[in-house]
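K.L.:
Return a 3D structure for these sequence lines:
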Amino acid sequence: MTDSDGGPDEGAAPDADAAPDTRDGDAPDLTLDAFYDALESAGRPLLTATELSRLLDCTQTEALAALEALAGSGRVESADVEADPTVWFPTDYKETADRERIVVFPGRRQVVVDAPSQFTRAQLSQFAHLEDANREHGYVYEVREEDVWAAPYDDFAGLERTMRQALGERNEALEEWVKSQWERARKFRLRSHEDGYTVLEARNADLLGNIAERELDEGQLRARISDTEAWVAEESVAAVKRALYEAGYPVLDTRHLDTGEALPLDLRVDLRDYQHEWVNRFVEKRSGILVGPPGSGKTVAAMGVMSAIEGETLILVPGRELAAQWKETILEHTSLADEQVGEYHGGKKEIRPVTVATYQTAGMDRHRHLFDDRKWGLIVYDEVHHIPSPIHRRSADLQAKHRLGLSATPIREDDKQKEIFTLVGPPIGTNWAALFDAGYVAEPEIEIRTVPWADDESANAYADAAGHERRQAAAENPAKIRETRAILRDHPGAKALIFVEYIAQGEAFAEALSIPFVSGEMPHARRRKLFDEFRNGPRDALVVSRVGDEGIDLPNAEIAVAASGLGGSRRQGAQRAGRTMRPVGKARMYVLATRGTEEEDFARSRTRHLQGKGIRVREREAETLDPGDRTGDDRTE
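P.N.:
As a prediction, this is how the structure comes out:
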């Protein structure tokens, strides 16, 4: 780093460009220039000691000592942030033109942030919705009712602290509105009466008479117990919660339900500190949703919950591959025997103390009584964002003592995610950025790459099309095959998943790249064999349709290429990026979009949720390619 006259920066040590010396276990000799280089490599204006240790290839203790030594010169400062490690930044960062600027519009309940840091984005995601990530006009966040209702805090003071950290100051008008919504979400609660039935309790008589009794259907409340309490029909509990939520009054569920038969089990894997926190918070609340990035160990944490509760458990999943995966994981990591764990779906019909069933099967009338008749101590809703759909929501009527949802992305494009929190429970999660900083999960490097048309014929077909055909023409641009081949050649030997939205496109990729295409049309046995070969064998690439979007555990995937996607689905974008989020290694995702088409906007929309979680998303243009350019050896089976 130099002054404007080109001379050395005052205070910089001689040979400032030299690599830090970490020989013999000594702390690296960290100069200010080397620190700026590290910031540039990380792509953010602040660092933790853990991040610096990875960049300098030294221990976290050595990196911390180096930072403290540099701080002694007055050129670097540190700050402790809520639920995150200490962050370090240059002293003059506050005076630079590139620093983030935050403007709050309390009347519209919007926050506009120019050049937000990773930490700020992560904090805002705790109570606000990322509406737009237009780099030219800044990140636009909207604070909605459902965001406040679902904020993962036990008291308003915790939410208030996060708001002030994210916004940098107190905003009385916005805080007053947020507090009113926080209190609104606590005006009704369900509790268990000492005689065994369920009671709806209102904060005051007016709420019970003018809100609850007006909004609920006849028969859902059997009788009044007092001016503020009513007896709830047992079969209507879920319907009562849903109706009051839609009326703008989320219901706290504090019932003490039967746990059913006891099921002692030991967990054979050590939980991380944050997983212990998840388990403890869930056991205290008895319902909730674990929200964390893919690879953060939500399934293992769920088994930790099973071990803590020791009750018979029903696990609901989207598909049979995931059911088999759950059973294998439970048998591997707990003391349960094979005869204690069953699967219930189109291929198997086993009801055991721990039963893994598909949502679709559990919601069918001819099977429902099998699940209703058993007293489950715990119901686990995996990929819980499916709950609001017509087929899956019937399973939410199963109201066990403990209801646990799992999802990296409890968002839906129809904005019905609010139903998830009232039917299952509030979010119990962690700050994604904290797990990235601590090294528990590899933060993915995400790049939107715009691709030119392969030829005039493809461009003309797009121009002549309309509606869905137009979107499909952009998605199936043949130039994406060449760009994907180039990406694979840039990462030799890396395990890669190539996602497509259309069957014809998947078949074209498979033929051109000599890579198997896994779709819903493939028999289950063949599909499972290919996934097993990708996990455990020499197979290093698969083309996959939506069957690979969620639930399937492919822990060694290093590269994800989204050749086409479901419009602007934020959840799909997060799920596909999540295939590469694991504790070790570099995780990379490439989102391909045909240049000059609406696919570019779709690509930005699909990555918006990730940006809101603090993940950096970069954009670049692919080179204009001739058919013979950037070819190489195709991958083989």
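K.L.:
make it CA atoms for all contacts and neighbour counts henceforth
P.N.:
Fine.
K.L.:
centre of the chain versus stretch 419-434, how much separation?
P.N.:
Taking CA atoms, centre = their mean, to the nearest Å, the mean C-alpha location of stretch 419-434 is offset from the chain mean by 10 Å.
K.L.:
To compare against the first, here's the next sequence to fold:
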Amino acid sequence: MSYVAENALIIQSDRSVLLEVHSPRADAARAAIAPFAELIKSPEHIHTYQISPLSIWNARAAGMLVADMIAALRDHVKYPMPEAVAQEISALGSRYGLTVIKRDDNRLLLKTADVPLAELLSRTNEVAKYLADRLSDQVFAVNAGDRGVLKQSLLGAGYPAEDLAGYVTGDALKLELRPISASGAPFVLHDYQKASAEAFYQAGRAQGGSGVIVLPCGAGKTMVGLAAIAQVQENTLILTSSLTSVRQWQRELLDKTTLPPDAIAEYSGESKQTAPITLATYQILSYRASKDGEFPHFQLFKARSWGLIIYDEVHLLPAPIFRITAELQARRRLGLTATLIREDGKEGDVFALIGPKRYDVPWRELEGQGFIAAAECTEIRISQTTARQMEYAVAEKRHQFWIAAENPRKHEVVRSLLQKEHGHRILIIGEFLDQLKQLATLTELPLVTGKTP
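P.N.:
Purely as a prediction, here's the structure:
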């Protein structure tokens, strides 16, 4: 067995990849695998990545060849890569694009790479129910309203579709990005922000127009959204995770584009207006009076002829919005996020309904270039008093976390840190309100909760 000491990767048979952070080739290895491997955890010395079907298909959608993925792994391994892993990557990667959705005049078609695959899909119940007439050995008609759910079912069957059916044209919206912002500061997109928007739009071709841009927090995802709007030049619906985000988008649109104030509207609990650029929250759209009731605000999706829908913080997209998004596949769709990982495991729905990952810049790269602030993390472990140790030992499991979290010895540590960092802006985040109230009393600092106006 050959061994290359300076290489950084150890590849395991379950397609997990271990990266030795202190290896001399660690940075090169990280850059090589980032397009097709998901970072799972990153403690001090060994970072863990996972190569999944979805991570492979995202890389394939971005144009990466299977051979390049395998070569990247082999170039950076300490020990030889298990041959089974190479075979799995090859098999999974070759599946992307075996099914293609196209438009023929006013009809949607699903084309398969060969007859056996067409037979397999026609006998797969979850796929077959969204196939209309079989037009030839390898071609099926598809109802326009089933475009999204068909893509979901094909992904579930392991044959993700490449959607080349294109988009309808929304109402025109003329705007430009300002070289000097309204506030008087120069405004220039960073190269990676330009590249993100271009990777999404792809000069208006059917290969672009849908997908997700992954940039770390603080990298200016809103600027990418502005650039995409400027490229599309059509009415745009922007969905965000909070009213605070709505107001932030509104400020940036007015400051950095030539749009007048009356071209931007807010659709929220406070105001239900629409305009060429309309901003709304996921919460207002997913509201319904009862568990089985209708979603009254879904009418916003039909209020105007939208040419672009932007999903901010797409990893927080609630399930009801997925449902309506499945019906909006003829509209251009841009997802913005710092991570593709979702708590509910619906990354596949993002891929199928919003689109594949179009551009990704690791936080370490932008940190190294000075585009985002460097982060220094320190963990301080604090022992309990003897009495609280006994309280913890006899408590029910669900209460043990609460007892540990509210360790009163943390108060002195917080006080010490505040003294050490005096003069800096400081935010203290806690899990439980009682603990935060105690800290607010101790430090005489303001407390922000859900009840804060």
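K.L.:
roughly how far apart are residue 180 of structure 1 and residue 149 of structure 1?
P.N.:
Per CA to CA, to the nearest Å, residue 180 of structure 1 is found 10 Å from residue 149 of structure 1.
K.L.:
swap that for residue 262 of structure 1, sorry
P.N.:
Distance, residue 262 of structure 1 to residue 149 of structure 1, using CA to CA: 34 Å.
K.L.:
Compare these two (neighbour count), which wins?
P.N.:
The neighbour count for residue 262 of structure 1 versus residue 149, taken as other CA atoms under 10 Å, is higher for residue 149 (25 against 13).
K.L.:
what about residue 169 of structure 1, how many neighbours?
P.N.:
Residues lying near residue 169 of structure 1 (other CA under 10 Å) number 10.
K.L.:
Contacts only, for it.
P.N.:
Residue 169 of structure 1 sits next to no residue when contact means CA atoms under 8 Å, 6 or more residues apart in numbering.
K.L.:
Doesn't it lie inside a strand?
P.N.:
No - Residue 169 of structure 1 is assigned coil when assessed by DSSP: H, G, I helix; E, B strand; the rest coil, not a strand.
K.L.:
measure it to residue 160 of structure 1 for me?
P.N.:
For residue 169 of structure 1, the distance to residue 160 of structure 1 equals 11 Å [CA to CA].
K.L.:
Equivalent analysis for residue 451 of structure 1, please.
P.N.:
Distance from residue 451 of structure 1 to residue 160 of structure 1, by CA to CA: 44 Å.
K.L.:
Of these two, which one has the most company?
P.N.:
Counted by other CA under 10 Å, residue 451 of structure 1 and residue 160 do not tie: residue 451 has more neighbours, with 25 against 17.
K.L.:
secondary structure element for the corresponding residue of structure 2 for that one?
P.N.:
Using TM-score structural alignment as the criterion, residue 451 of structure 1 maps onto residue 382 of structure 2. Under DSSP states H and E, no helix or strand contains residue 382 of structure 2.
K.L.:
So residue 382 of structure 2 sits against residue 406, correct?
P.N.:
No - using CA atoms under 8 Å, residue 382 of structure 2 makes no contact with residue 406, being 11.1 Å away.
K.L.:
Run through the residues that contact the most centrally placed residue in structure 1.
P.N.:
Nearest to the mean C-alpha position of structure 1, counting by CA atoms, centre = their mean, stands residue 408 at 2.9 Å. Neighbour list for residue 408 of structure 1: 290-294, 383, 574-575 [criterion: CA under 8 Å, 6+ apart].
K.L.:
Tabulate those residues (a markdown table), appending secondary structure and neighbour count.
P.N.:
Putting those into a markdown table (DSSP: H, G, I helix; E, B strand; the rest coil; neighbours: other CA atoms under 10 Å) gives the following:
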| residue | secondary structure | neighbour count |
| --- | --- | --- |
| 290 | strand | 29 |
| 291 | strand | 23 |
| 292 | coil | 21 |
| 293 | coil | 29 |
| 294 | coil | 26 |
| 383 | coil | 18 |
| 574 | helix | 22 |
| 575 | helix | 22 |
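K.L.:
so what's residue 415 of structure 2 up against?
P.N.:
Contacts for residue 415 of structure 2 (CA under 8 Å, 6+ apart) come out as residue 443.
K.L.:
Helix, strand, or coil at it?
P.N.:
Secondary structure for residue 415 of structure 2, judged by three-state DSSP, is helix.
K.L.:
separation between it and residue 440 of structure 2?
P.N.:
11 Å.
K.L.:
where exactly do the strands run in the stretch 301-450 of structure 2?
P.N.:
Here the stretch 301-450 of structure 2 has its strands, by DSSP state E, counting those that start in this stretch, at 308-312, 332-337, 357-360.
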